[in-house]
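Undergrad: The amino acid sequence is not available; the structure is as follows:
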């Protein structure tokens, strides 16, 4: 079922989601009065200014201004798109996402279902006589049947249509196989299997769904490893192999070990190292790093000790610099020549390998040693060169504390005390506008009414008649009318779900600011203030209408309806 997610589902989802619990799973919160506080996860600060309101189900940072509901938090903190954030919350709440049939968006569920069947097909092929060669290979690599099952490892025999025969029984299915990257369309028509005579490694996302495959040959043919291409459900730069299994095996992850291949991940799991993941035949991206940091505070990058391995390690360091914040750590483990994680752990055992991981080189040490190799530190010009090489790297670091400590390390190495780069705090201060000391503008009744209603949706029940707002030309009248009309139809809406109705509309940011606006009105008189503001809006409207009719009567006779309206307005004014 394709299409847009119905608004009533989003309302229900946000009602079921406890924002404090969601944010607490990622950011430590401390109760402060009616709200919870923390140091903001979106900018560096020493004094907590990030507030989470259980009543409104909204968060707001008084330092950087970021604010939102549960969906917005996942989009910001986990770098998810809207659909992925909703899926994450739905999974937590145990809900299935419905779709609006009126929308024509792509339905990806058939592709997930197809790849699940492909996974089973490859597993079944491993058990056949034709799979004996693959089983022997896996046994030779020291893998047990239990680990093979854990990673859903399978096999496909030689042949151009093994999978097509099993899963491509109709033209629609053959097209799906091509769309999912499992089959390739011929130029002259027809299809053939992408993977042939390979051990198959399903790539599984965090929700346990197969999204692609990696295949390893059993002979000396090339390419040795073949991955699924980019598809609507598989993006190499955003996924890693083995993360699902690592999350299943560990309630919490102290660290993640990032290795280079599928077999490394599987072999390490065989020896009890259940926290290894691998990139999918592509260089490490910032999306990879952010994905991994959602689940741990420490990444250890494991590379061969040769020139190629160290080049890859350096690229990973450069990518990591901008992602380090809030105490996150990056370290590097370089293996002895001729070894990979698979061969080394079989040779040394789990305990010794684990010790290597724990003794991995911190990023700051690796950075300094790498750039020092290019400089003659016995001369002033060599030390100056090191400072020059370090400067653009330090400037990539966004976290002020880590940046300052890294700069101090470089300063000590080159023997200087002056700053190599301009402090982040100084940059921020220089970019700040000069504060205005003019008196703040008085709050209009319209702004106060909308702000109080967003923060207290239940106040709509005290308004008996509001349809006259449709005739009000004052700025914000149409918005107040829409809010009241929606709340009349759906009185159960919270602040968070009410705002969600405006996410795609121009007024969203304005409403979000009003939702977090401190009106400095005690809660016990807030509803009274709301009613007073609404009555002033109505009074202003009546005055506008009265003045218009009084000006009209000077130039022409009024109609019977206009006379009646004038009589009512004069009566209301005298009350």
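TA: Ah, there it is. Quick caveat: nothing in here was measured; it's all calculated off a predicted structure.
Undergrad: Please make it C-alpha for all contacts and neighbour counts, starting now.
TA: OK.
Undergrad: how far away is residue 425 from residue 230?
TA: 41 Å (Cα to Cα, to the nearest Å).
Undergrad: Between the two, tell me which one has more neighbours.
TA: Higher neighbour count among residue 425 and residue 230: residue 230, with 14 against 11, using other Cα atoms under 10 Å.
Undergrad: In this structure that one contacts residue 238, no?
TA: No. Between residue 230 and residue 238 there is no contact under Cα atoms under 8 Å: 10.8 Å.
Undergrad: what's the residue lying closest to residue 414 once chain neighbours are set aside in contact with, if anything?
TA: With sequence-adjacent residues excluded and distances taken as Cα to Cα, 6 or more residues apart in numbering, residue 414 is closest to residue 383, at 5.2 Å. If you count contacts by Cα atoms under 8 Å, 6 or more residues apart in numbering, residue 383 has them with 375-377, 414.
Undergrad: Let me know the closest of the residues you listed to residue 202.
TA: When those are compared for distance to residue 202 (Cα to Cα), residue 375 comes out closest, at 45.5 Å.
Undergrad: Leaving out chain neighbours, which residue sits closest to that closest one?
TA: Nearest to residue 375 is residue 382, by Cα to Cα, 6+ apart, at 4.9 Å.
Undergrad: From residue 358, how far off is the nearest residue to residue 131 once chain neighbours are set aside?
TA: Nearest non-adjacent residue to residue 131, counting by Cα to Cα, 6+ apart: residue 125, 6.1 Å away. Distance, residue 125 to residue 358, by Cα to Cα: 39 Å.
Undergrad: this is the other structure I want to compare:
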């Protein structure tokens, strides 16, 4: 805790007029100063600063107050963090209240030097002219270039290396932060070559990495990102998050894009509350960042098939943070940037008033696309998707979409309701005990789930378990598919990010994965589930699951034939012999 006397001193000694002027353009009227509120979207100024009382207040939102509280709200930080930052500005010794010095301050400082170098290189160097021409062709203004701190990395250069070396930075730090690489002969070169540079900042506005867009027509890698480092984690970062905070507060929502130029082009049209996932699947950490600054999000991904699929994957992650979700429907399969270029800023702005739908309607329409309601398979797939969507929905929303679904399928509404919803509560409760499976099935499925949870812990675990199992060793088909996908993910990315992994799954398997694994207490508490002995035990149990499946099938067929007067005796004997041989094989293999 910070001493009350220190808090009072910070509030008294901080010049509120100078502080507020960092964020708002103010005009003097009488004793006070007025400007447009940094907290809400408005046309008539309601934000006032009183130097005499040393307070700054927004009359519309009632936000602001004395210096610490105003700074806390406008920076979206804690009261203690705001007090410490303002105290340091005043040179006040914060004593024990001072938070730990950021261990990465040296990294941030170096990356900011690199960011400023790239920015200057774009604006003032001969090399940067080509990149400026490219931006001009895309109608990106000088003001926008400066707001986003866009830069340029020269072709086949060691300029960044030389510049940092001249300033005394260690080459090991340059490599560690992903701006320089070393050749086999020991010479160094810049990682980014002939690329338009997008600096990436964290939630506090610190530069943590870069993304570079190639200007070479034949270059296969269009965008190159900084490698993940101690300060840069793609799944925990949103492009333009810090820079857009004031506009997000005014708009009272976040617009979520996929790409950099979507954010930049939208910013120029006046849609300034935009952030981007940098082309990767949305993560829980990114959704949490959105929730910290707003309760509402508009998802404005590309309008093509991959974009629509990505929206469908993002919605459950945003729903988990209890966000109000709208989806911007962009016609003709265009992304926001292309739409603006094709139809202009005014048409794009109109989309936000005319072409947004809620998350339920988007998914309903998305699942309906391409379905033939004269085809039973399409009907079932569509109905199943809608039912999964409504699993956790409010009862009123469920009933609304049951009615829409029944109308589209031309059936009675009770035909689309889940069976338990057309029973009485008493009937449902009576049937609950029958839902549990037999012990033997539970044994196989439990072993399989424990193995997959262990695979999620590390790539080493996954490789050990996968090497011991064949494709036919499974208890539940969903688990078999997830196990295969887990191995594919490790081969592609090297380490597991379960949020990103779940986004790669189709809706049916993603829902199953979230329910079965991400909500598992062992996963949530990060507990180690199986040691080597436990892995071997569960592998043996799962290997016997194929016997159990075949045995169950044979017993069912024999029972059906026994009750059939016209049974095929030869077929009956064939099943009986196979069942007997299967039981012998189980015993010889150590099965029970």
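TA: Okay, I see it. Everything quoted here is computed from the prediction, not taken from an experiment.
Undergrad: Just give the TM-score of the two.
TA: After superposition, the two chains reach a TM-score (TM-score structural alignment, normalised by the length of structure 1) of 0.52; 346 aligned residues with a Cα RMSD of 3.9 Å.
Undergrad: What count of nearby residues applies to the residue nearest to residue 131 of structure 1?
TA: Around residue 125 of structure 1 there are 18 other residues, counting by other Cα under 10 Å.
Undergrad: what's the answer for residue 498 of structure 2, then?
TA: Counted with other Cα under 10 Å, the neighbours of residue 498 of structure 2 add up to 19.
Undergrad: so what corresponds to it in structure 1?
TA: Per TM-score structural alignment, there is no equivalent position to residue 498 of structure 2 in structure 1.
Undergrad: okay but residue 225 of structure 2 is in contact with residue 200, surely?
TA: No. Between residue 225 of structure 2 and residue 200 there is no contact under Cα under 8 Å: 9.7 Å.
Undergrad: higher neighbour count, those two?
TA: Taking other Cα under 10 Å, residue 225 of structure 2 and residue 200 do not tie; residue 200 has more neighbours (27 against 18).
Undergrad: and the more buried one, what element?
TA: Here residue 200 of structure 2, judged by DSSP states H and E, is contained in strand 195-201.
Undergrad: what stretch of structure 1 lies opposite the next helix or strand after that strand in the alignment?
TA: Using DSSP H and E, the next helix or strand after strand 195-201 of structure 2 towards the C-terminus is strand 207-214. Alignment note (TM-score structural alignment): strand 207-214 of structure 2 is matched to residues 210-217 of structure 1.
Undergrad: thinking again about what came up before, and what about the residue nearest to residue 375 of structure 1, helix, strand or coil?
TA: Secondary structure, DSSP: H, G, I helix; E, B strand; the rest coil: residue 382 of structure 1 is helix.
Undergrad: Do I have it right that it meets residue 388?
TA: No. Between residue 382 of structure 1 and residue 388 there is no contact under Cα under 8 Å: 9.8 Å.
Undergrad: pretty sure residue 214 of structure 1 contacts residue 224?
TA: No. Counting by Cα under 8 Å, residue 214 of structure 1 stays clear of residue 224, with 10.3 Å between them.
Undergrad: the more surrounded of the two?
TA: For residue 214 of structure 1 and residue 224, the more surrounded residue by other Cα under 10 Å is residue 214, and the numbers stand at 21 against 12.
Undergrad: need the contact list for that one.
TA: 200-203, 225-228, 262.
Undergrad: out of those residues, which ones does structure 2 keep as well?
TA: Mapping those onto structure 2 (both residues aligned by TM-score structural alignment, their matches' Cα atoms under 8 Å) leaves 200-203, 225-228 still in contact.
Undergrad: Which of those sits closest to residue 448 of structure 1?
TA: Among these, residue 203 lies closest to residue 448 of structure 1 (Cα to Cα), at 52.4 Å.
Undergrad: How much space separates that closest one from residue 356 of structure 1?
TA: To residue 356 of structure 1, residue 203 of structure 1 is 27 Å away according to Cα to Cα.
Undergrad: Ok, residue 261 of structure 1 next?
TA: 19 Å.
Undergrad: so what corresponds to residue 143 of structure 2 in structure 1?
TA: Checking with TM-score structural alignment, residue 143 of structure 2 has residue 146 as its match.
Undergrad: mind checking the SS state of residue 419 of structure 1?
TA: Secondary structure assignment for residue 419 of structure 1 (three-state DSSP): coil.
Undergrad: now do the one 10 residues further on
TA: Of the three states, residue 429 of structure 1 takes helix according to three-state DSSP.
Undergrad: likewise residue 257 of structure 1?
TA: At residue 257 of structure 1 the chain is in strand, as set by three-state DSSP.
Undergrad: Please work out how many residues are found near the aligned partner of it in structure 2.
TA: In structure 2, the residue paired with residue 257 of structure 1 according to TM-score structural alignment is residue 255. Using other Cα under 10 Å, residue 255 of structure 2 has 24 neighbouring residues.
Undergrad: Tell me how far residue 255 of structure 2 lies from residue 235 of structure 2.
TA: To residue 235 of structure 2, residue 255 of structure 2 is 17 Å away according to Cα to Cα.
Undergrad: With residue 263 of structure 2 instead?
TA: For residue 263 of structure 2 relative to residue 235 of structure 2 (Cα to Cα), the value is 18 Å.
Undergrad: okay, the two: which has more neighbours?
TA: Comparing residue 263 of structure 2 with residue 235 by other Cα under 10 Å, the one with more neighbours is residue 263, at 25 against 20.
Undergrad: hmm, back to that, the match of strand 207-214 of structure 2 vs structure 2, average distance?
TA: When structure 2 is superposed, stretch 210-217 of structure 1 averages 1.1 Å from its matched positions, counting by mean Cα distance after the TM-score superposition for structure 1.
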